[in-house]
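1. Sequence and predicted model, in that order:
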Amino acid sequence: MFKGGNINQLMKMAKQLQNQAARMKEEIEQMEFTGTAGGEAVKVVAKGSGELVSIEISPELFESGDREMVQDLVLAAANQALREAKEKMAKELERITGGLGIDMGGLF
């Protein structure tokens, strides 16, 4: 069992972890992540918040006339950028919590 002082210490540490995680989440939400597809013929930049920032499509892709291929490449590049943001968030959360699998109160 925990003694009174230990529970208070544990609660204080939990609050500090939660504050650290909240700051880290805000920082990552502002970071930009890049996804590419088709040998970098399509490049998508997204913020860690999930907001798309830009999409670049090589002019050669339009010359192919294959609309479905262009759509698939844009989708693949966007998903890659968003996946990288999510992985960064998970890595940083694991670093903060020491891999303890602590629930950070719905922050993520």
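-> Looks like it came in fine. Numbers count the residues shown, from 1 in each chain.
2. use CA for all of it now, contacts and neighbours both
-> Fine.
3. Output the contacting helices and strands for the longest helix belonging to the chain.
-> For the chain, the longest helix by residue count, based on DSSP state H, is helix 67-97. With contacts taken as 3 or more CA pairs under 8 Å, 6 or more residues apart in numbering; DSSP states H and E, helix 67-97 sits against helix 4-30, strand 32-37, strand 42-47.
4. Nearest to Ile102, out of the ones you listed?
-> In terms of CA to CA, the element of those nearest to Ile102 is helix 4-30, at 9.2 Å.
5. what angle separates the closest one from helix 67-97?
-> 150 degrees (axes from the mean of the first three to the mean of the last three CA atoms, to 10 degrees).
6. and here's the other structure:
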Amino acid sequence: MFKGLGGLGDMAGMMKKAQEMQAKVGEMQDGLSEIQVQGESGAGLVKATATAKGDLVALDIDPSIFKPDEKEMVEDLILAAIKDAQARAAERSREEMGKMAESLGLPPGMKLPF
């Protein structure tokens, strides 16, 4: 009766695995908002903290840099710290997604989510 269905049984299994993978990726993405990384500039005078999703959550500025004639330098340091935090967040996100892909048996370098 089911001779002509070929690999439909395999298809159902693949669909189930795809749903499981999608759920795991969703959990991982939610977890990225819990992971925090810190970027800095000016030898630590300005520090920016971001989640692994790239959301800025904190900014710490050493009060010694608040001099009216150095406004542009302070702005540059703040931007540099934020960019550093975002770059570190992106790298951490890639690492976490790589771990997820590896645990699912996917080839190295395969990007998640698809």
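-> It's in. Since this is a predicted model, take the numbers as computed values, not measurements.
7. what's the TM-score here?
-> The TM-score (TM-score structural alignment, normalised by the length of the first structure) is 0.81; 104 aligned residues with a CA RMSD of 2.1 Å.
8. re earlier: show me the one of the helices and strands packed on helix 67-97 of the first structure that comes nearest Leu100 of the first structure.
-> helix 4-30 (11.6 Å).
9. Map Gln30 of the first structure onto the second structure.
-> In the second structure, the residue paired with Gln30 of the first structure according to TM-score structural alignment is Glu34.
10. next one: Val74 of the first structure
-> Match for Val74 of the first structure (TM-score structural alignment): Ile78.
11. distance of the closest residue to that match other than its chain neighbours from Pro63 of the second structure?
-> For Ile78 of the second structure, the nearest residue in space outside its immediate sequence neighbours is Val46; the separation is 6.1 Å by CA to CA, 6 or more residues apart in numbering. From Val46 of the second structure across to Pro63 of the second structure, the span is 10 Å (CA to CA, to the nearest Å).
12. who has more neighbours, those two?
-> Remark: of Val46 of the second structure and Pro63, Val46 carries more neighbours, 23 against 9, as counted by other CA atoms under 10 Å.
13. any idea what that one aligns with in the first structure?
-> Under TM-score structural alignment, Val46 of the second structure pairs with Val42 in the first structure.
14. pretty sure that match contacts Ser54?
-> No: at 10.6 Å, Val42 of the first structure does not count as touching Ser54 under the criterion of CA atoms under 8 Å.
15. show me what contacts the residue nearest to the spatial centre of the first structure?
-> Note on the first structure: the residue nearest the mean C-alpha position is Ala85, at 2.2 Å, using CA atoms, centre = their mean. For Ala85 of the first structure, the contacting residues are Ile28, Glu32, Phe33, Lys47, Gly48, Gly50, by CA atoms under 8 Å, 6 or more residues apart in numbering.
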